[in-house]
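Q: Curious how this folds, go ahead:
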Amino acid sequence: MLQETVKTLRDLIAYPTVSADSNLDMIAYLAARLEAAGARVDILRNAAGTKANIWATLGPDTDGGIVLSGHTDVVPVEDQPWSSDPFQMTERDGRLYGRGSCDMKGFIAACLAAAPALAKGAQRRPIHFAFTYDEETGCFGARHLVAELKQRGLKPAIAIIGEPTEMRVIEGHKGCYEYTTEFTGCAGHGSAPDLGVNAVEYAARFVGRLLGLAEQLKARTPQGSRFEPPWTTINVGQMNGGVAHNVIAPTAKLWWEMRPVLRADADFVKSDLKGYVENILLPAMRAVDPETDITTRIEGEVAGLEPVDQNAARDLVARLTGANGADVVAFGTEAGLFQALDIDTVVCGPGSIAQAHQADEYVEISQLEACLDMLSRLAGAPG
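A: Okay, here's the model as predicted:
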């Protein structure tokens, strides 16, 4: 299977599925390969028809079963010092180089190579393949997919998300919630600040509230949290606004994020900010000009994967890989979306996250071999 995996990975890397572009050509390739292995394949397009998820099933048409999930999109390569064509796989020193090689087309290639063996082992328990779009920009494809599963009443038992973990078993990661907050003030001459509404000043007050919340979140650290740092974090990524040093700033924009350990922390932050804006900031702004405003746009709210005591996915993958325990990681995945459907979920896949998004991204061949070993054992596992 290794030779077939390498060949398949070469094919997948050649599809330049950067998130800004369509993934439909790669989806067609995946569909053909899965259908050839005997899977029933659904192609689920986005509203614009420019991108799609794949949901494919081997074995009986029943509840339960195991999902093997990965995303098809990759991050851009512009302004990165690649030593070879990022969309042509090259092999050097036991490594396979190319954009997406570890994040996460290596896992997808292993799944395709293992599909015929998985089909033979799926007589009593279905094996599902979920390959999504736009994970890198907000997990939009996975959100679309899990909504479709919910609408159809489909309930797999276990989900394995093949993000690069060096085949370590990962049972938890923080969420990633990203926002853009825009401030509309009232321009005027800088010599008369009371006659206008300075959007930059109100943005700064909003940032101050965020920093205060960040400190409060440290006190909400769950007992025994294994994350580093162990509490929910807030980061102000970018702020800009205004037009000149002597003009009351008419607009400002703020990009910020939080990484919640618990969903309750995200609710706490959003509720506090809503009250602060509606009861403090907006009344002060609109006392000068009723047309002023503050709006927050959700760029993406990707739930974390919360470690739980009972997790059949963690226990299964630990048996398949021989792992003695499970870890948590800082980076985000689509796992929390599956967990929100009450599917036992774990993250485990080939490659290192340290290589993801980097120039000369690679996956080690030995990592693909370890992944294939896991999938081969899964094919032979009892239903």
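Q: all contacts plus neighbour counts: C-alpha atoms, from now on.
A: Fine.
Q: Which strands and helices lie in contact with the helix ranked longest in the chain?
A: Longest helix in the chain, counting residues (DSSP state H): helix 199-219. Packing contacts for helix 199-219, counted by 3 or more CA pairs under 8 Å, 6 or more residues apart in numbering; DSSP states H and E, involve strand 176-184, strand 233-241, strand 251-259, helix 263-276.
Q: do that again at 6 Å, thanks
A: Helix 199-219 sits against strand 251-259, with contacts defined as 3 or more CA pairs under 6 Å, 6 or more residues apart in numbering; DSSP states H and E.
Q: ok, and what's touching the strand it packs on?
A: Residues outside strand 251-259 that contact it (CA atoms under 6 Å, 6 or more residues apart in numbering) are 174-185, 199-200, 232-242.
Q: Stretch 319-338 too?
A: Here stretch 319-338 has contacts from 169-173, 303-305, 374, using CA under 6 Å, 6+ apart.
Q: Could you also give me the structure for this second sequence? I'd like to compare it with the first:
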Amino acid sequence: MSPDLISPEPATPDLLDVLDPIDLLRTLIAIDSVNPDLVPGAAGEARIATWCAEWLAERGFEVHRLEERPGRPSIVGVFRGTGAGRSLMLNGHLDTVGVATYTGDPFTAEERDGRIFGRGSFDMLGGVAAILVAAARASASGPDGARLAGDVIVTLVADEEFGSLGTEEVLRHFRADAAIIAEPSGLELTLAHRGFAWFELELEGVAAHGSQPERGVDAIQHAALVFTALDGLRDRLESTAPHPTLGHGTVRVSMISGGDDAATVAAACTLTLERRMLPGEPPEHVEAELRELLDALAATVPDFAYRLDRLVARAAFEADVAWPIVEALQSSATRVLGRAPAHRGEPFWTDAGLILEAGIPCLVFGVDGGGAHADEEWAEVASVRQLAATLEGTLRDFCS
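A: All right, here's what the predicted structure looks like:
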């Protein structure tokens, strides 16, 4: 299914001269875009995607609506350059997490003490607002009529908070020479983050009366052996040299269930395992690592039987500091901030992993603030404006 094209409208000076990302952020926060895969029945991205599509079209962007999954649209806005320069993709997600426990009104963008509050302000509608403003400013012709040589590609995606179906769909249709993912990073350059893999482990036992456990096979007892084996794996991971910004990989049991009643030997026990990986640890490697551990138990423990299924896996991400996009963003950020931005790594995963996997050099750079997924969320107002200015400068440098 090809993306739907929304015809652009000519940009007029009044639409370009006065663009404040905080004004946009207030509007975006007021639009409920809670991910329905996280909260059944939630609003999703349809309304906010339509608003962003219209905003981009009014400013002369060629706008595409991608919606392979009905009700979960992503928007791609393209401003064509003259054809002689590099293209740059700016990526941000439109969905937010739930608001059931949010303190106050999550959709009223209250501003106080230099912060703007509301669900998504930090993660990551502040980044979306900055992307929109930066793309519009950079795409506008200068006083001499000069235009960017390369294409500006704005990708505003669905579902980053759950399955990343939006970025996956975008990457099936659009390419770029480089990309910036505007996830919140405290105005620091995120050059690496961990990957993750989730597994379901089913341990198979044999039921028996609790008064005669020797007649059964206790799957919960076998689960205890798995915990001990995972402790050994954790020790091995922590004994290696740490990654400069990510530290060590991790492994843990995140959920466990088993047994039928107090008087019966457990015939089954199910564990959900989470493995956080470093660059250079592909999902296939960590799955093989777990199977080796479980096979060792099966070879030494009588009646130990298991089934391991990989639920989802995303590789780690690491950028090269010598990439032109890293150099361009660092240079622009230094001009805007008056200092060189720090480099950092993140323990969590972002869509940068998918973008790099698609062969597009990229990095993460976003606003300062706090409260992601928490009961109160905010973005630092100054950082949203600084992000917009930094992205604008990067577009002008990289795409010229």
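Q: TM-score for this pair?
A: Laid over one another, the chains give 0.85 as their TM-score (TM-score structural alignment, normalised by the length of the first structure), with 366 aligned residues with a CA RMSD of 2.8 Å.
Q: Just the ones of the contacts of stretch 319-338 of the first structure in helices?
A: Met374.
Q: Kindly provide the distance from Ala157 of the first structure to Gly241 of the first structure.
A: As for Ala157 of the first structure, its distance to Gly241 of the first structure is 49 Å (criterion: CA to CA, to the nearest Å).
Q: ok, back up a step: name the member of the contacts of stretch 319-338 of the first structure with the most neighbours.
A: The most neighbours of any of the contacts of stretch 319-338 of the first structure, using other CA atoms under 10 Å, belong to Leu305, which has 29 neighbours.
Q: Around Glu369 of the first structure, count how many other residues there are.
A: Glu369 of the first structure: 16 neighbours (other CA under 10 Å).
Q: Equivalent analysis for Gly114 of the second structure, please.
A: 12.
Q: That one -> the first structure?
A: For Gly114 of the second structure, the aligned position in the first structure is occupied by Gly94, per TM-score structural alignment.
Q: tell me the contacts of that match?
A: 364-365.
Q: From Leu368 of the first structure, how far out is it?
A: 11 Å.
Q: rewinding a little: would you list the contacts of stretch 319-338 of the first structure in CSV and tack on distance to Glu135 of the first structure?
A: Shown next, in CSV, are the contacts of stretch 319-338 of the first structure (distance: CA to CA, whole Å):
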residue, distance to Glu135 of the first structure
Val169, 20
Ile170, 18
Glu171, 19
Gly172, 18
His173, 15
Ala303, 13
Gly304, 14
Leu305, 15
Met374, 24
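Q: Farthest-apart pair in the contacts of stretch 319-338 of the first structure, please.
A: Largest separation among the contacts of stretch 319-338 of the first structure by CA to CA: Ala303 and Met374, giving 26.6 Å.
Q: In which helix or strand does the residue sitting nearest the centre point of the second structure reside?
A: Residue closest to the average C-alpha location in the second structure (CA atoms, centre = their mean): Thr350, at 2.8 Å. Following DSSP states H and E, one finds Thr350 of the second structure outside all helices and strands.
Q: which residue in the first structure lines up with it?
A: So, by TM-score structural alignment, Thr350 of the second structure is matched to Thr333.
Q: could you measure its match against Thr180 of the first structure, distance?
A: From Thr333 of the first structure to Thr180 of the first structure the distance is 21 Å (CA to CA).
Q: could you pull out the helices for the stretch 251-383 of the first structure?
A: With DSSP state H, counting those that start in this stretch, the ranges of helices along the stretch 251-383 of the first structure come out as 263-276, 282-286, 312-321, 335-339, 365-380.
Q: Of all those helices, which one is nearest Glu4 of the first structure?
A: Once those are compared by CA to CA, helix 365-380 is nearest, at 10.9 Å.
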